[in-house]
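Student: Got a predicted structure plus its sequence, pasted below:
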Amino acid sequence: MSEKKLRPWVKLVLELGPIALFFAGYVKLKDQVFVIGGTEYDGFIVVTALFIPLMLVTTGLLWGLTGKLSKMQIATVVLVVLFGGLSVWLNDERFFKMKPTMIYLLFGGLLGFGLLRGQSYLRAVMEEALPMQAEGWMILTRRLCAFFFALAVLNEVIWRTMSTEAWVNFKTFGLTAALFLFFMTQGGVLSRYAIEEEKKD
């Protein structure tokens, strides 16, 4: 299936919509307890159970509308189903809270493996959208690898030492802001090693 162009706002809604709805659902249901099949489930578990099919639907829509999914999107939805499903099945919110840790360890580990081989796997994924010299890709890859490992550690610290509400706020706003700020601070590397396309008469 060939890749199709998608309006940026549609892509943004499909990617960030589930996270926003998870936060809104948690805020509304966090203090409630639901009895299903004779078992009590708190609001967090119920919202997690709703979040899983929502992620599957929006990811499916992205694939249907664009004809393509990135490896990061596929890995994310697989881990959502795995850890979210474990949380719901075992009625234990800890598994879902561990999901960001696993995601960032996976991404950091893949980038680190590439670096050990003298390669930038980040370049292989983003080179078409962001032409840059090889040295620039290696610098950006090393920084992003370290950043992913730092986020994994930070997520573990927060969910293990703080309340569920604090973790939900961190997951919804903190991780998004951290990723945005990281790439904002890499402007120097992006401009220094950028490859300008040759103009053709």
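Tutor: Yep, that arrived. Numbers count the residues shown, from 1 in each chain.

Student: Every contact and neighbour count from this point should use C-alpha atoms.
Tutor: Noted.

Student: Now the most centrally placed residue in the chain: which helix or strand?
Tutor: Centroid-nearest residue in the chain, with CA atoms, centre = their mean: T76, separated by 6.1 Å. Applying DSSP states H and E as the criterion places T76 in helix 71-90.

Student: In addition, the following structure is provided for comparison:
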Amino acid sequence: MTDTPPEQPRTAPANNRAWIRQAVDFGALVAFAGAYVFLRARGLDGREAMVQATWVLVGASAIALIVGYAVERRLAPLPLLAGGFALIFGGLTLFFHDPSLLKIKLSIQNGLLAAVLLGSLPLGKYPFKYLLGDSIKVTDQAWRGLTLRYGLYFATIAVANEIVWRTQSDDTWVAFRGIIWVAACVFGLLQIPYILKHMIKDEEPGPVSPDPGL
């Protein structure tokens, strides 16, 4: 819910760090969804259950940022963006007791990413290289292609989220959020052949998820 100086070749520990980051980000989503389902089972309506589950989301997002910093000794751009948005909109949701603020977060976050990525193309700039430059090392032509692909992906998610949260129930939106995470993983895997084709060196790309998280 992304240039820099040339990086050193990826190592096994770097791949491990990427997997840890993915697991932590996924854990925050699972914690939120689990809390929501539990509260619904306890008899809370969808609106109240989502507000209460947001406490879990805020806590899990803070933990994700801490773990990410502990693992990488820095706050990587995408996790920082996802965690920051989750903390800000989660806090607003709790303050105003309005779950629509949490729902619209996904639209704003992905819409902003889409605008930055797609808007950079006519300028010949590739901010996506900054976001993922430590994960993969490809030619500028590939960065342009990835920037376009991910820009369109983020725009699609933003539009889809607007349609779902404005027309469907809270239960459906929570399920949709889980589907989005799966779609992000699938989309990332589908980019691997393209990445391998344009690798500067013979490196194995790590897991790259376009979804910045809940």
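Tutor: Sure thing, it's come through. All of these numbers come straight from a predicted model, not from anything done at the bench.

Student: What does the TM-score come to for these two?
Tutor: After superposition, the two chains reach a TM-score (TM-score structural alignment, normalised by the length of the first structure) of 0.83; 188 aligned residues with a CA RMSD of 2.3 Å.

Student: re the thing from before, how close does the helix holding T76 of the first structure sit to the second structure?
Tutor: Helix 71-90 of the first structure, aligned to the second structure and superposed, deviates on average by 1.5 Å (mean CA distance after the TM-score superposition for the first structure).

Student: what helices or strands is the helix or strand just after that helix leaning on?
Tutor: The helix or strand immediately downstream of helix 71-90 of the first structure is helix 94-116, counting by DSSP H and E. Contact partners of helix 94-116 of the first structure among helices and strands, from 3 or more CA pairs under 8 Å, 6 or more residues apart in numbering; DSSP states H and E: helix 71-90, helix 121-126, helix 134-161.

Student: Let's see that with 6 Å instead.
Tutor: Judged by 3 or more CA pairs under 6 Å, 6 or more residues apart in numbering; DSSP states H and E, the packing partners of helix 94-116 of the first structure are helix 71-90, helix 134-161.

Student: Those into JSON lines, with extra columns for distance to K28 of the first structure?
Tutor: Output for those, formatted as JSON lines (distance: least, CA to CA, whole Å):
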{"stretch": "helix 71-90", "distance to K28 of the first structure": "18"}
{"stretch": "helix 134-161", "distance to K28 of the first structure": "20"}
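
Student: and of these, who's closest to W63 of the first structure?
Tutor: In terms of CA to CA, the element of those nearest to W63 of the first structure is helix 71-90, at 10.0 Å.

Student: Out of the helices and strands packed on helix 94-116 of the first structure, which is closest to A49 of the first structure?
Tutor: helix 71-90 (6.2 Å).

Student: now that closest one against helix 94-116, angle please.
Tutor: Helix 71-90 of the first structure runs at 150 degrees relative to helix 94-116, counting by axes from the mean of the first three to the mean of the last three CA atoms, to 10 degrees.

Student: Now do helix 71-90 of the first structure: which range of the second structure does it align onto?
Tutor: Counting by TM-score structural alignment, helix 71-90 of the first structure lines up with residues 77-96 of the second structure.

Student: How about stretch 111-127 of the first structure?
Tutor: Taking TM-score structural alignment, stretch 111-127 of the first structure hits residues 117-133 over in the second structure.

Student: List the buried residues in the matching stretch.
Tutor: By neighbour count on 16 or more other CA atoms under 10 Å, the buried set for stretch 117-133 of the second structure is 117-121, 125-129, 131-133.

Student: got the end-to-end distance for it?
Tutor: One end of stretch 117-133 of the second structure sits 14 Å from the other (CA to CA, to the nearest Å).

Student: what do you get for stretch 123-131 of the second structure?
Tutor: From its first residue to its last, stretch 123-131 of the second structure covers 17 Å (CA to CA).

Student: how far is it from where the chain is centred?
Tutor: Stretch 123-131 of the second structure sits 17 Å away from the centroid of its parent chain (CA atoms, centre = their mean, to the nearest Å).

Student: same check, this time on stretch 142-150 of the second structure
Tutor: 17 Å.

Student: now it: which residue numbers in the first structure?
Tutor: Using TM-score structural alignment, stretch 142-150 of the second structure pairs with 136-144 in the first structure.

Student: List the buried residues of the matching stretch.
Tutor: In stretch 136-144 of the first structure, counting by 16+ other CA under 10 Å, buried: G136, W137, M138, I139, L140, T141, R142, L144.

Student: Including distance to E40 of the first structure, could those residues go into a markdown table?
Tutor: Output for those, formatted as a markdown table (distance: CA to CA, whole Å):
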| residue | distance to E40 of the first structure |
| --- | --- |
| G136 | 53 |
| W137 | 50 |
| M138 | 50 |
| I139 | 50 |
| L140 | 47 |
| T141 | 45 |
| R142 | 45 |
| L144 | 41 |
